[in-house]
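Undergrad: Structure here, sequence nowhere to be found:
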């Protein structure tokens, strides 16, 4: 059903989402290209940074292009198989983003709290394994969503009050009893949301404790600046997700919940490249080199 039924708003929505999608895609791809083209950035920290950028591109590419096509063609139809596929991919990349932020927090914890052993602990094999495990867990979680929704019974024509196939909306629209599925999804969501967030908070508790023991002001500033961009992204990611959850719990309007979820699904992936590049001198320096070489 999209975000609005007003015909006069459709061109505005199309232009707004097209611009946000282009900024998100180009910004994240620029981060990936910058890291891959500069040998000085071939470290675990920047390897982990490039993976969330790739996940953000996949996340937004699953929802926004479909929405823009619907606006242009004045058709808001999606097939049953297409809906399941979209839901599965959105769940995959959303969960992957959460797990990768946790992996990045662990990387910063090792770099600041155990700097002498950093190169030994965060070796290329462990770095690749952490990303692979994160992807595997996310794949299982998204596959579980698809299996549960595929077991439900729906009417032939269903109106989804959202701009993409959001899992909780599909559970509410099912004809068959979905209470067990809802409990299971909320339980797994609490685990896959709560455990990574707990890991991030634990890592930063140890990081702050370690930084406060540093005697020099310059050393403290350097350590804080190393974690600043990641901490900003964590606050934006979990803050927007919590905001969407609270708004859905308080508001009974599905359309308002869809508007609130734009922050989590569109705005956050768009702002991530700016947070990583504007607060990181190495990234900015590498980008300038890349742009000069391209020019």
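TA: Arrived safely, thanks for sending. These figures come from a predicted structure and were not determined experimentally.
Undergrad: okay, CA-based contacts and neighbour counts for the rest of this
TA: Noted.
Undergrad: now the helices for the stretch 101-250 of the chain?
TA: When secondary structure is read from DSSP state H, counting those that start in this stretch, the stretch 101-250 of the chain shows helices at 118-121, 124-150, 167-173, 179-212, 217-250.
Undergrad: As a markdown table, those helices with distance to residue 261 would be great.
TA: Formatted as a markdown table, the entries for the helices of the stretch 101-250 of the chain read as follows, by distance: least, C-alpha to C-alpha, whole Å:
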| stretch | distance to residue 261 |
| --- | --- |
| helix 118-121 | 38 |
| helix 124-150 | 19 |
| helix 167-173 | 13 |
| helix 179-212 | 16 |
| helix 217-250 | 6 |
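Undergrad: now for the ones you listed, which one comes closest to residue 44?
TA: Each of those has some distance to residue 44 by C-alpha to C-alpha; the shortest is helix 124-150, at 6.3 Å.
Undergrad: chain center to that closest one, what's the gap?
TA: Relative to its chain's centre, helix 124-150 lies at 14 Å (C-alpha atoms, centre = their mean, to the nearest Å).
Undergrad: try stretch 227-234
TA: Per C-alpha atoms, centre = their mean, the displacement of stretch 227-234 from the mean C-alpha position of its chain is 13 Å.
Undergrad: swap in stretch 82-89?
TA: In terms of C-alpha atoms, centre = their mean, the centre of stretch 82-89 is set 16 Å apart from its chain centre.
Undergrad: for that stretch, which positions count as buried?
TA: Residues of stretch 82-89 classed as buried by neighbour count (16 or more other C-alpha atoms under 10 Å): 83, 84, 85, 86, 87, 88, 89.
Undergrad: So residue 278 sits against residue 272, correct?
TA: No - with contacts counted by C-alpha atoms under 8 Å, residue 278 stays clear of residue 272, the gap being 10.0 Å.
Undergrad: Looking only at neighbour counts, state which of those two leads.
TA: Each of residue 278 and residue 272 had its neighbours counted (other C-alpha atoms under 10 Å), and the higher figure belongs to residue 272 (23 against 11).
Undergrad: putting a second one here so we can go through both:
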């Protein structure tokens, strides 16, 4: 010990130790310095700034054409068609995927086998190939007839007079996505404890009623996050409907305009901006939907709960 250091007196508590009154001295916490974070942040900002400067000064981007066509009526109409394709296809996918997931978990071996074959076909072939097939469907069948052979027809559908491109785009996207939604729903169902099903069976519920009233509502918190991702993926997959062919969607409109003015880059940027804007809205909706179905599962307390807890501790100390 050097002469400059002060030797603690007998009975004098050291740093952080309790004094004679029994109260501990407050410990001064010094945050750990992390210079690597600042260096990484500066480096990223510099790279982003260089990219933005290069893009702004590069005449090949043709930002004036981008601004001209960003809110063009044809581009806006294409964005509306893209939303329609996304919503209708996902409605088919969620409905059919739920049915397929229940079939895969059914005790009936015929239903299980049929669901497995469906998933094997639609997950094993590329979506682009499936859309090309649906585009050629009117060449295979001119009329669809439902009814008894050589008897009355319950339904007779003329394929040639349908809005074939749009209709088959929705069908092709929906049937393909249903195979993936079936696996998502099945994973959500399997996340529910077996005790829940046993309790429902003990109450006299059938297997189908147990699925509808007990299992599926609890499985939603597991199903919702990947379903939101699939919805965003479906929005971008609609750009593949050119295989049908269908050119009234967002990407199809941008491609047709660029084929005339020979400026594909600004038209691609305009369509990408619309895709990003719609995706951002969907991500916000997914966030609130996840929070809704995750109620009661998080340990994080709200501000009101923290205030009530602090008030309760104050009352206990006062006593």
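TA: Yep, that arrived. These numbers were taken from a predicted model, which means no experiment stands behind them.
Undergrad: Any chance you could compute the TM-score here?
TA: Once the chains are overlaid, their TM-score stands at 0.31 when taken by TM-score structural alignment, normalised by the length of structure 1; 128 aligned residues with a C-alpha RMSD of 5.1 Å.
Undergrad: out of the helices of the stretch 101-250 of structure 1, which comes closest to residue 54 of structure 1?
TA: Between residue 54 of structure 1 and those, the tightest spacing by C-alpha to C-alpha is seen for helix 124-150, at 12.1 Å.
Undergrad: Could you check the angle that closest one makes with helix 179-212?
TA: If you take axes from the mean of the first three to the mean of the last three C-alpha atoms, to 10 degrees, helix 124-150 of structure 1 sits at 160 degrees to helix 179-212.
Undergrad: Which elements pack onto helix 124-150 of structure 1?
TA: On a contact count with 3 or more C-alpha pairs under 8 Å, 6 or more residues apart in numbering; DSSP states H and E, helix 124-150 of structure 1 meets helix 44-73, helix 80-113, helix 167-173.
Undergrad: how much space between the closest residue to residue 275 of structure 2 other than its chain neighbours and residue 158 of structure 2?
TA: Closest residue to residue 275 of structure 2 in three dimensions, ignoring its sequence neighbours and counting by C-alpha to C-alpha, 6 or more residues apart in numbering: residue 236, at 7.4 Å. Computed as C-alpha to C-alpha, to the nearest Å, the residue 236 of structure 2 to residue 158 of structure 2 distance reads 31 Å.
Undergrad: Between these two, which is the more surrounded one?
TA: Comparing residue 236 of structure 2 with residue 158 by neighbour count (other C-alpha under 10 Å), the higher total belongs to residue 236, at 17 against 13.
Undergrad: Distance across stretch 196-210 of structure 2, terminal residue to terminal residue?
TA: With C-alpha to C-alpha as the measure, what separates the two termini of stretch 196-210 of structure 2 is 9 Å.
Undergrad: Next, the buried residues of stretch 91-103 of structure 2.
TA: The neighbour-count criterion (16+ other C-alpha under 10 Å) identifies 91, 92, 93, 94, 96, 97, 98, 99, 100, 101, 102, 103 as the buried residues of stretch 91-103 of structure 2.
Undergrad: Which of the three states applies to the last one?
TA: Per DSSP: H, G, I helix; E, B strand; the rest coil, the local secondary structure of residue 103 of structure 2 is helix.
Undergrad: Looks like the residue nearest to residue 275 of structure 2 contacts residue 276 (just checking).
TA: No - Residue 236 of structure 2 is beyond contact range of residue 276, at 9.8 Å (criterion: C-alpha under 8 Å).
Undergrad: shared neighbours of the two, anything?
TA: Residues touching both residue 236 of structure 2 and residue 276 (C-alpha atoms under 8 Å, 6 or more residues apart in numbering): there are none.
Undergrad: circling back: need the winner for burial among the helices and strands packed on helix 124-150 of structure 1.
TA: Comparing these by mean neighbour count (mean count of other C-alpha atoms under 10 Å), helix 80-113 ranks first with a mean of 21.
Undergrad: Check which helices and strands that one is in contact with.
TA: Of the remaining helices and strands, those touching helix 80-113 of structure 1 by 3+ C-alpha pairs under 8 Å, 6+ apart are helix 44-73, helix 118-121, helix 124-150, helix 179-212, helix 217-250.
Undergrad: Kindly reformat those helices as JSON lines containing distance to residue 13 of structure 1.
TA: Supplementary listing: those in JSON lines, determined by distance: least, C-alpha to C-alpha, whole Å:
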{"stretch": "helix 44-73", "distance to residue 13 of structure 1": "8"}
{"stretch": "helix 118-121", "distance to residue 13 of structure 1": "47"}
{"stretch": "helix 124-150", "distance to residue 13 of structure 1": "29"}
{"stretch": "helix 179-212", "distance to residue 13 of structure 1": "31"}
{"stretch": "helix 217-250", "distance to residue 13 of structure 1": "20"}
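Undergrad: Buried deepest among those, which one?
TA: That would be helix 44-73, which, of these, has the most neighbours on average (mean count of other C-alpha under 10 Å), namely a mean of 19.
Undergrad: okay, the angle between that helix and helix 124-150?
TA: When the same axes, to 10 degrees is applied, the directions of helix 44-73 of structure 1 and helix 124-150 differ by 30 degrees.
Undergrad: Next, the angle from helix 44-73 of structure 1 to helix 217-250.
TA: Using the same axes, to 10 degrees, the inter-axis angle of helix 44-73 of structure 1 relative to helix 217-250 is 30 degrees.
Undergrad: how long is stretch 109-124 of structure 1 end to end?
TA: End-to-end distance for stretch 109-124 of structure 1: 17 Å, by C-alpha to C-alpha.
Undergrad: let me fix that: stretch 57-64 of structure 2
TA: Between the opening and closing residues of stretch 57-64 of structure 2 there is a gap of 12 Å (C-alpha to C-alpha).
Undergrad: How about stretch 183-196 of structure 2?
TA: When the termini of stretch 183-196 of structure 2 are compared using C-alpha to C-alpha, they are 21 Å apart.
Undergrad: which residues are in contact with that stretch?
TA: Defining contact as C-alpha under 8 Å, 6+ apart, one finds that stretch 183-196 of structure 2 is touched by 97-98, 101-102, 104-105, 214-216, 218-223, 226-227.
Undergrad: can you pull the buried residues of it?
TA: For stretch 183-196 of structure 2, burial by neighbour count (16+ other C-alpha under 10 Å) applies to 183, 184, 185, 186, 188, 189, 192.
Undergrad: Ok, stretch 122-141 of structure 2 next?
TA: Of the residues in stretch 122-141 of structure 2, those buried under the neighbour-count criterion (16+ other C-alpha under 10 Å) are 122, 127, 128, 130, 131, 132, 133, 134, 135, 136, 138.
Undergrad: What's the local residue count around the closest residue to residue 158 of structure 2 other than its chain neighbours?
TA: With C-alpha to C-alpha, 6+ apart as the criterion, residue 158 of structure 2 has its nearest non-adjacent residue at 4.6 Å, and that residue is residue 143. Residue 143 of structure 2: 13 surrounding residues under other C-alpha under 10 Å.
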